[in-house]
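[1] Let's see this in three dimensions:
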Amino acid sequence: MAAQGGISDPGLITLVNKLQDVFTTVGVQNPIDLPQIVVVGSQSSGKSSVLENIVGRDFLPRGTGIVTRRPLVLQLINRDKEANADEWGEFLHIPGQKFHDFNKIRDEIVKETEAKTGRNAGISPAPINLRIYSPNVLTLTLVDLPGLTKVPVGDQPRDIERQIKDMVLKQISKPNAIILAVTGANTDLANSDGLKLAREVDPEGQRTIGVLTKVDLMDDGTDVVDILAGRIIPLRLGYVPVVNRGQRDIDNKKAITAALENEKKLLRESPSIQEQEHILRNPLSGQKAEPYLDDAHQADPPRYQGSYPGFATKVHD
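    From the prediction side, this is the model:
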């Protein structure tokens, strides 16, 4: 069972969700250091696949360039499957409307993004709050941020790199944020944009989880176990291997459940990984996440209630 008050404690997450919604409604960018998981990585790192794997559904916009152009506050709410097996999403900006079609969730994210940023490649710090109810998720709050980029293209602002970096640093600098640093395994880990930025605010790797995507595309001779075991860049919370769906799989609408089974098969058949049983236990799915995520805050428990006790109590009530 999760430790009371830990980041995966449903009561705490409910309070955090309420606070996030209040701040978004009044146009304030989280003045309190809320416990949350912040997802960072380059444009091509596979962030979307990681988030969709966690949810188990296709719901995020895809394309070239910067697809995530506003922070997406993703509030996952676990529901009792026997009581209600339905899955749906709700947006803070459309109160009372349930989206049972996850394709329409994707369309609404695009529509609401363009309402703030236009159709061009600009970004905005104003978040989109999306709550997903499902029996297949762990109650969890994640913040997805625009993918890191270096060179502006097309209509992107000339300072797009600085804008995105500033936005990411503002989120991950908070001591109560767990950083989910997503890196493609087919790139040099030392050049990982997500890990580089994470190390600026978490140099000892105490609150960073490394997510290694595209492990099926790793170069020959690269020992994935050295990376996952932390012998290249050590992280206290470790690494998670992920096999992304290819573009053909996405175009053919391959179900994420089928993709996850394929991932499990590929990882178990890998000569480098098959004897590392602990690596195969994806800590971001199901109840396995509870002790894993709570461990991130054992040494430094959430402090925001002490900073704003009256306000937090009022919102909780």
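[2] hey, let's count contacts and neighbours off CA atoms from now on
    Will do.
[3] So V39: helix, strand or coil?
    Secondary structure for V39, judged by DSSP: H, G, I helix; E, B strand; the rest coil, is strand.
[4] The one 5 residues further on now?
    In terms of secondary structure, S44 is coil; the call rests on three-state DSSP.
[5] What distance do you get for it to G147?
    Here the distance between S44 and G147 works out to 8 Å (CA to CA, to the nearest Å).
[6] Proceed likewise with the subsequent sequence, for comparison:
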Amino acid sequence: MEQTGILIDPAAFQAYTELRKIAAEYNMEDELEVPQLVVVGETSAGKSMLIQNFIRFPCTFGAVDVATRCPVAYRLVHKPNLERGKIRVVQPKNINNPAELSGHLKVVMEQIQREERTGFTSKLYQVELESADYTDFEIVDVPGLIAGSGDKAARDTVEDLVEVYVRNPRFSIVLLKEASQLKVNAYGALRIRELCTLPKGRVTTFPPRHDYEEHMITIQTKFDTIMKTKNGTAVNGLIQQSCEDFGKTYFVNMIFDGYSMEDNLYKTNVEYIANLPQLEKERVDEWINNLNAAATQSSGNFQKFNSDYRELIGIDVVRQQIQQLWLKVCN
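    Have a look, this model is predicted:
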């Protein structure tokens, strides 16, 4: 498998690997704190899709009728003796090939949906992956927060289990929302704030985490909704408002032309993930060029695209920002 590596600043990664060697020498590997991150957001915000684009192989299930039903921890383990570009599944133990993982998780989620009263459980399901290209990292994918007037019992169950992670100071937070969603309608962002800062936790004894935003980034998915806008003035205003509303925020569109992971072979999906950064760059740059051309030709005084915003857009930008959370924990 090619291009599965997670690229971390080489100096920082070297320092971390040296620390791991020392810990191993003194049998203290279990005491070496592994950076932990939780990915949160409303249902269908793209959490699972982001995780597999970060891990760089299709490890999550993609069925439209099956949701994440429990917290899933993807524990990445650095194994320098493995061949570069190869991934070994350690857990679940009955999975021998990474290509089998997404199908296995789908079965697990369907079983939880059938057997649990609310359709969800707080019990953690662990996936452990080894690679020479990984840094030690744990990424927890939790069920999507349920907005609206749906099943209250299910909504409460999900919010209880999400609190366990977002209120825990050991976890950095990646919040996903759709790019077209205004702050006033961003139920997921509002609930995360409340779960972190309420004086008393719903199910945990953690104190309020008032500084949670210092340990969180917001990823705005489905950026293609913004790319339908042909007016540079409107685009600049939308991005500026998003930055003001959500602080450290970045934009990504992980699917183009209606591509479906579920409808394609594993190998094809691996190639899609590997090629996504270049595809996205080409599409975004073409869109920006069209905005700038319209600004030059328009009698409506359209602005050109603010070039400062370009560095906020793209799956590689998002990966780098998640990696910065890794560095922040390790330093």
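[7] what's the TM-score for these two chains?
    Once the chains are overlaid, their TM-score stands at 0.70 when taken by TM-score structural alignment, normalised by the length of structure 1; 271 aligned residues with a CA RMSD of 3.8 Å.
[8] still on that earlier bit, compare S44 and G147 of structure 1 and say which is more crowded by neighbours.
    Between S44 of structure 1 and G147, counted using other CA atoms under 10 Å, G147 has the larger neighbour count: 26 against 16.
[9] now the aligned partner of the more buried one in structure 2, nearest residue through space, not along the chain?
    When structure 2 is aligned by TM-score structural alignment, G147 of structure 1 is paired with G144. Residue nearest to G144 of structure 2 in three dimensions, not counting chain neighbours: T43, with 4.1 Å by CA to CA, 6 or more residues apart in numbering.
[10] so the one you found makes contact with L145?
    Yes - with contacts counted by CA atoms under 8 Å, T43 of structure 2 reaches L145, the gap being 5.8 Å.
[11] ok, those two, which is more surrounded?
    For T43 of structure 2 versus L145, the count of surrounding residues by other CA under 10 Å is larger for L145: 23 against 17.
[12] Hmm, that one is touching V158, no?
    Yes - distance between L145 of structure 2 and V158: 6.3 Å, which falls inside the contact criterion (CA under 8 Å).
[13] Common neighbours of these two, please.
    With contacts taken as CA atoms under 8 Å, 6 or more residues apart in numbering, L145 of structure 2 and V158 have no neighbour in common.
[14] From M109 of structure 2, how far out is the residue nearest to G144 of structure 2?
    When distances are taken as CA to CA, T43 of structure 2 and M109 of structure 2 turn out to be 15 Å apart.
[15] residue contacts, the residue lying closest to L148 of structure 1 once chain neighbours are set aside?
    When the adjacent residues along the chain are set aside, L148 of structure 1 lies closest to S42, with 4.3 Å between them (CA to CA, 6+ apart). Contacts were defined as CA under 8 Å, 6+ apart; by that measure S42 of structure 1 touches G147, L148, T149, V182, T183, S192, D193, G194.
[16] Could you rerun that using 6 Å?
    G147, L148, D193 (CA atoms under 6 Å, 6 or more residues apart in numbering).
[17] I219 of structure 2 now?
    Per CA under 6 Å, 6+ apart, neighbours of I219 of structure 2: L176, T249, Y250, F251.
[18] can you count the residues close to the last one?
    If I follow you right, that is F251 of structure 2. When neighbours are counted by other CA under 10 Å, F251 of structure 2 registers 28.
[19] how many other residues sit next to S131 of structure 2?
    24.
[20] re the thing from before, could the contacts of S42 of structure 1 go into JSON lines alongside secondary structure and distance to P175 of structure 1?
    Formatted as JSON lines, the contacts of S42 of structure 1 follow (DSSP: H, G, I helix; E, B strand; the rest coil; distance: CA to CA, whole Å):
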{"residue": "G147", "secondary structure": "coil", "distance to P175 of structure 1": "22"}
{"residue": "L148", "secondary structure": "strand", "distance to P175 of structure 1": "21"}
{"residue": "D193", "secondary structure": "helix", "distance to P175 of structure 1": "20"}
